[in-house]
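Student: The sequence isn't on hand, but the structure is:
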């Protein structure tokens, strides 16, 4: 009989992610996996102002990771006013400024290769950083994921990407708690718990925080929910 790891513990805080992070120092025993908000969620900011916010916030997220842990960002670029906004570059800019090294950068396909997309590209970035951890290059894994997997809402992180991120933490670090400061519906938290990892989420929306507390993996066969509007992924 196949044995499954016991479910990990979960806590979801309904509050502002920046305030929550700023109130804490380094999160010992934790790795962080998150997807930060898109420019569309800040209608009062110009693109240039949002970029400054994004880099500053990524730096804050990275600063709370212990040296033996990793920080992973799942981000989808956007095409804005006839230009391409590269979130992978913005995250790497923050990491370079804060002394974190890029361990790997995976491309996650959101649509089959060869398809044309408009507001967003057909792939997302999955980037992994650490200040102290280094990898054995003989144990590399696939750089391109053929699909992101099931999502629970339009801005959610696909389940296949969640599994890759959480398994990497489990197999390559000593940290056993996953923190997602922008947890949305809680896909990362649910997948982490299914692998036996504890999880902590932060979510400003009371409705999404409630979902994040309840979500279990596997998610089921429901279609992704658009109840909060067809906003772009982060």
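Tutor: Thanks, I have it. None of the values given here were measured: they were computed from a predicted structure. Residues are numbered from 1 along each chain as shown.

Student: rest of the way, CA atoms for contacts and neighbours
Tutor: OK.

Student: tell me the contacts of residue 92?
Tutor: By CA atoms under 8 Å, 6 or more residues apart in numbering, residue 92 lies in contact with residue 102.

Student: Give me the distance between it and residue 161.
Tutor: Shown here: residue 92 relative to residue 161, a distance of 19 Å by CA to CA, to the nearest Å.

Student: Please apply the same query to residue 194.
Tutor: 14 Å.

Student: out of these two, which sits in the busier spot?
Tutor: residue 161 (24 against 21; other CA atoms under 10 Å).

Student: Just confirm residue 72 is within a helix.
Tutor: No - looking at residue 72 with DSSP: H, G, I helix; E, B strand; the rest coil, it is strand, so not inside a helix.

Student: In terms of helices and strands, where is residue 128?
Tutor: Under the criterion of DSSP states H and E, residue 128 resides in strand 123-130.

Student: ah, wrong one, I meant residue 61
Tutor: Using DSSP H and E, residue 61 falls in helix 47-63.

Student: Now do that helix against strand 123-130, angle only.
Tutor: For helix 47-63 against strand 123-130, the angle by axes from the mean of the first three to the mean of the last three CA atoms, to 10 degrees is 40 degrees.

Student: Buried residues of helix 47-63, list them for me.
Tutor: 47, 50-51, 54-55, 57-63 (16 or more other CA atoms under 10 Å).

Student: ok, second structure coming up, stack it against the first:
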């Protein structure tokens, strides 16, 4: 494999506005990390013996690279504003590097969000019918409508599933099945064991990413994708 970055396509530099968004994103993650750690510490979920895996066989793969050179893992919360801010940037990376970078998502609903678990359960229920990508995109595209709501938004999420043409009996069964939420809790347990304290948290080829800007993030992905 070549160790030189590909020059077959022009490089797209992030705008100053996007860099400011990334700086804000990092600040938000730092601000919520301490209360999240406190809330997690006060709970005592069952911890599996093999806790701390970055990727599991049942992890939700957003897209599998046909010529995989790297794996980018994101721990996310669908009600997290910082995750929403990162969403279009991640989609840009997928468009550019999807042939060589596999994108994996891990659920990490934050305790301070009323509908973070409900959203994750709805996305997982849709994923069980092969509609993970469509449901995850719908969550972020509509987050401004339901995020930070004090009311249960499960009915709205069910409407998203109907719009996607899912088998609603199967969807409802998956939402009601305790195994669906347990699947999400396993992601959380892995994240906590790895040291994840806020969202979004990214790992590139097993190493946590702490870029100072979108440009640095893109450069890290490009290097991994072309090595």
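Tutor: Great, that's in hand. Please read these numbers as outputs of a predicted model, since none were measured by experiment.

Student: TM-score for this pair?
Tutor: Scored by TM-score structural alignment, normalised by the length of the second structure, the superposition of the two chains gives a TM-score of 0.28; 102 aligned residues with a CA RMSD of 5.6 Å.

Student: in the second structure, which spans are helices?
Tutor: Ranges of helices in the second structure, per DSSP state H, are 16-41, 81-97, 116-127, 132-141, 143-146, 154-163, 168-176, 178-194, 214-226.

Student: What helices and strands are in contact with the shortest one?
Tutor: On a contact count with 3 or more CA pairs under 8 Å, 6 or more residues apart in numbering; DSSP states H and E, helix 143-146 of the second structure meets no helix or strand.

Student: Could you give me the buried positions within it?
Tutor: For helix 143-146 of the second structure, using 16+ other CA under 10 Å, the buried residues are 143, 146.

Student: what about the nearest residue to residue 178 of the first structure once chain neighbours are set aside, how many residues close to it?
Tutor: Spatially, and ignoring its direct neighbours in sequence, residue 178 of the first structure is nearest to residue 199 (4.6 Å; CA to CA, 6 or more residues apart in numbering). Residue 199 of the first structure: 25 surrounding residues under other CA under 10 Å.

Student: What is the three-state secondary structure of residue 199 of the first structure?
Tutor: Per three-state DSSP, residue 199 of the first structure ends up strand.

Student: any idea how far it is from residue 102 of the first structure?
Tutor: 23 Å.

Student: repeat for residue 96 of the first structure
Tutor: 9 Å.

Student: In terms of neighbours, single out the busier of the two.
Tutor: residue 102 (18 against 13).

Student: picking up where we left off before, check which helices and strands the strand holding residue 128 of the first structure is in contact with.
Tutor: strand 71-75, helix 87-97, strand 101-109.

Student: Export the ones you listed as CSV, with columns for distance to residue 22 of the first structure.
Tutor: Below are these laid out as CSV (distance: least, CA to CA, whole Å):
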stretch, distance to residue 22 of the first structure
strand 71-75, 17
helix 87-97, 17
strand 101-109, 22
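
Student: just those: most buried one?
Tutor: Highest mean neighbour count among these (mean count of other CA atoms under 10 Å): strand 71-75, with a mean of 27.

Student: list the buried ones in the following helix or strand past it?
Tutor: Remark: after strand 71-75 of the first structure, the chain's next helix or strand is strand 78-80, criterion DSSP H and E. Of all the residues in strand 78-80 of the first structure, those buried under the rule 16+ other CA under 10 Å are residue 78.

Student: can you tell me which residues contact the residue nearest to residue 178 of the first structure?
Tutor: Contacts of residue 199 of the first structure by CA under 8 Å, 6+ apart are 8-11, 177-180, 189, 192-193.

Student: Swap in 10 Å and give it another go.
Tutor: Taking CA atoms under 10 Å, 6 or more residues apart in numbering, we find residue 199 of the first structure in contact with 8-12, 30-32, 176-180, 186, 188-193.

Student: same check, this time on residue 121 of the second structure
Tutor: Counted by CA under 10 Å, 6+ apart, residue 121 of the second structure has contacts 107, 115, 127, 154, 157, 174-178, 180-184.

Student: which one of those residues is nearest residue 19 of the second structure?
Tutor: residue 107 (25.3 Å; CA to CA).

Student: correct me, but the closest one touches residue 192?
Tutor: No - using CA atoms under 10 Å, residue 107 of the second structure is not in contact with residue 192; the gap is 11.5 Å.

Student: residues shared between the contacts of these two?
Tutor: residue 186.

Student: Looking at those two, which is more packed in?
Tutor: Shown here are residue 107 of the second structure and residue 192; by other CA under 10 Å, residue 107 has more neighbours (28 against 18).

Student: and the gap between the more buried one and residue 29 of the second structure?
Tutor: Residue 107 of the second structure sits 16 Å away from residue 29 of the second structure, going by CA to CA.
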